[in-house]
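1. this is the structure alone, sequence omitted:
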């Protein structure tokens, strides 16, 4: 827990959060890193390619996924979590269950990435506060409504999440917002959110964008999941230009390169 309390999210440059799924059924890479050795090797590879944060998850949250019991989720995490933490790169735990968050932070995770924005498990906000961890509060919906004012819904959802965080004692500087690309939204709503992402800065918190390989990209390009890299880069670079502080990606190397180029374009260079 002390490690979580001591962590500070860097603000001098955008952060690349590498995805490490130790699941058999995630939509993009399910099963590839479910074996501890494979998970650790992939974590090392992402660090070598420029990952600033590793986001490890043991339950798929893709559409129509089957919920995983708490002990099954922990059984998938336990063999790999401490070894991944031991690599030295900050670790985020992708879970909406308070007990998993507690155990993961005790093992060294410094961020809790909750796809239900503290609103699924009533004990989650307290668990994050007790650990002194950062929290990513993602917008989500149980269903899709194409007629919904999605930006208004996101604002209302975030207000509730921020209130839960504040009430539990999670410091304001440890709160991060994620608009939830691909979760409870139509394709058009996803792109509306992307185009208006800068309006979410009014909440005064860092923004995370996670559209890696998602259906919104496949819908435009007609590309299968494994062929969505360039689309993912385009969406994430747009998000960064509109104020995102973190991009969550499967393909860390290309994203790290794009972040470096984006940084370079903001520098005044001497032509001589």
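-> Thanks, I have it. All figures in this text were calculated on a predicted structure; none of them were measured in a lab.

2. drop to CA atoms for contacts and neighbour counts, all remaining ones
-> OK.

3. centre-most residue in this protein?
-> By Cα atoms, centre = their mean, the mean C-alpha position of the chain lies nearest to residue 248, the distance being 5.2 Å.

4. pull the residues that contact the biggest strand by length in the chain.
-> Among all segments of the chain classified by DSSP state E, the strand with the greatest residue count is strand 15-21. Taking contacts as Cα atoms under 8 Å, 6 or more residues apart in numbering, the residues outside strand 15-21 that touch it are 29-30, 33-34, 39, 42-43, 46, 50-58, 245-252, 255-256.

5. can you show me the strands along the stretch 151-272 of the chain?
-> In chain order, the stretch 151-272 of the chain shows strands spanning 175-178, 208-209, 246-249, with DSSP state E, counting those that start in this stretch as the criterion.

6. structure B:
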């Protein structure tokens, strides 16, 4: 029993940022009641689970203290879980993860992959919950300086393998681990695009894959106008849905998005295409066998 939720298609993880400084929504859901309502709205729009976080990880962001992160996150997790919502907690702190699990969170999504807090891996192992291990090279305040690669796909795969081994050695069951390539974290646009183009290489690590492209800078770069100015984050949702469709066709376990409806539609279309493809191949094989 992995505790990892399963669907017959790529899942959609909706994002609730309980922060005043998120790059995507500028603190729109900082109030607890508004955050809870937003989480319920995401589920109504098609989210399979909701990722609640209280600390911005946008490039250049400074960390908040533990007490403030707990104040932001735990009431939202508790209210959404009590309403029957499947909750992931987005945190780099073991104490926050433990308290969120007590409040009803089913999964821990740590952008540092357990590296920011040495107590995280033991805490997750003890709780026996799924753990998202993201590719990470350092805190948001200076991560752009770490976006140096000779082979971004090969290096991300190798570094994720190291993080998985560390988590397993710390007591987390391999079957509870989900991988995230960390789009936008210590990566520039070319790195992010290369990783999306090579999701199959990440899947060779043998673990479910979470793809979190929503509204990120590399999409802004792709959509930039003739003068090089990217559109605002909220105008990147159609591009996000395009990545969702690609990720779903590549077998991703889930995508993490801010605007749910378009991605919920995209994963269902991708699943329908997979089903049609399988049926076509089966029919063709049966026809060949009958000759």
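-> Received it, and whenever you're ready, just let me know what you need. Everything quoted here is computed from the prediction, not taken from an experiment.

7. returning to that earlier point: just the buried residues of the contacts of strand 15-21 of structure 1.
-> Neighbour-count burial within the contacts of strand 15-21 of structure 1 applies to 29, 33-34, 39, 42-43, 46, 50-58, 245-252, 255-256; the criterion is 16 or more other Cα atoms under 10 Å.

8. show me those that map onto helices.
-> 39, 42, 43, 46, 252, 255, 256 (DSSP state H).

9. the fourth one matches what in structure 2?
-> Matched by TM-score structural alignment, residue 46 of structure 1 corresponds to residue 42 in structure 2.

10. so what's its match up against?
-> 14, 50, 259, 260.

11. need these in JSON lines with distance to residue 272 of structure 2, can you?
-> Supplementary listing: the contacts of residue 42 of structure 2 in JSON lines, determined by distance: Cα to Cα, whole Å:
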{"residue": "14", "distance to residue 272 of structure 2": "22"}
{"residue": "50", "distance to residue 272 of structure 2": "24"}
{"residue": "259", "distance to residue 272 of structure 2": "21"}
{"residue": "260", "distance to residue 272 of structure 2": "18"}
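
12. most widely separated two among these?
-> By the measure Cα to Cα, those have their two most distant members at 50 and 259, which lie 11.8 Å apart.

13. against residue 220 of structure 1, how distant is the residue mapped onto residue 245 of structure 2 from structure 1?
-> In structure 1, the residue equivalent to residue 245 of structure 2 is residue 237, according to TM-score structural alignment. Distance check for residue 237 of structure 1 against residue 220 of structure 1: by Cα to Cα, to the nearest Å, it reads 17 Å.

14. between these two, who's got more neighbours?
-> For residue 237 of structure 1 and residue 220, the more surrounded residue by other Cα atoms under 10 Å is residue 237, and the numbers stand at 19 against 10.

15. returning to what we had before: what is the nearest of the contacts of residue 42 of structure 2 to residue 182 of structure 2?
-> residue 14 (16.7 Å).

16. which residues are in contact with the top helix by length along structure 1?
-> When structure 1 is parsed with DSSP H, its longest helix is helix 150-168. Outside of helix 150-168 of structure 1, the residues within contact range by Cα under 8 Å, 6+ apart are 117-119, 125-126, 129, 137, 139, 171-172, 175, 177, 179, 185, 189, 193, 200.

17. number of nearby residues for the counterpart of residue 262 of structure 2 in structure 1?
-> Following TM-score structural alignment, the counterpart assigned to residue 262 of structure 2 within structure 1 is residue 254. A count of neighbours around residue 254 of structure 1, defined by other Cα under 10 Å, yields 16.

18. distance check, residue 254 of structure 1 against residue 236 of structure 1.
-> In this view, residue 254 of structure 1 and residue 236 of structure 1 are 11 Å apart by Cα to Cα.

19. my read is that residue 262 of structure 2 contacts residue 239, right?
-> No - between residue 262 of structure 2 and residue 239 there is no contact under Cα atoms under 8 Å: 10.0 Å.

20. for structure 2, what spans make up the helices?
-> 32-44, 66-82, 94-103, 120-127, 152-169, 189-197, 199-203, 217-222, 237-249, 260-290.

21. right, so of those helices, which gets closest to residue 58 of structure 2?
-> Taking Cα to Cα as the measure, those were each checked against residue 58 of structure 2, and helix 217-222 came out nearest at 10.0 Å.

22. against structure 1, where does the closest one fall?
-> Matched against structure 1 by TM-score structural alignment, helix 217-222 of structure 2 falls on residues 215-220.

23. show me how far the matching stretch is from its chain's centre.
-> Using Cα atoms, centre = their mean, to the nearest Å, the distance from the centre of stretch 215-220 of structure 1 to the centre of the chain it belongs to is 19 Å.

24. and what of stretch 74-91 of structure 1?
-> From the chain centre to the centre of stretch 74-91 of structure 1 is a distance of 17 Å (Cα atoms, centre = their mean).

25. now stretch 88-106 of structure 2
-> Counting by Cα atoms, centre = their mean, stretch 88-106 of structure 2 is centred 15 Å from the centre of its parent chain.

26. okay, buried residues for it please.
-> By neighbour count, and taking 16+ other Cα under 10 Å as the criterion, the buried residues in stretch 88-106 of structure 2 are 88-101, 103-106.

27. compared with structure 2, how much does the match of helix 217-222 of structure 2 deviate?
-> Once the two structures are superposed, the average separation between stretch 215-220 of structure 1 and the matching residues of structure 2 is 0.5 Å (mean Cα distance after the TM-score superposition for structure 1).
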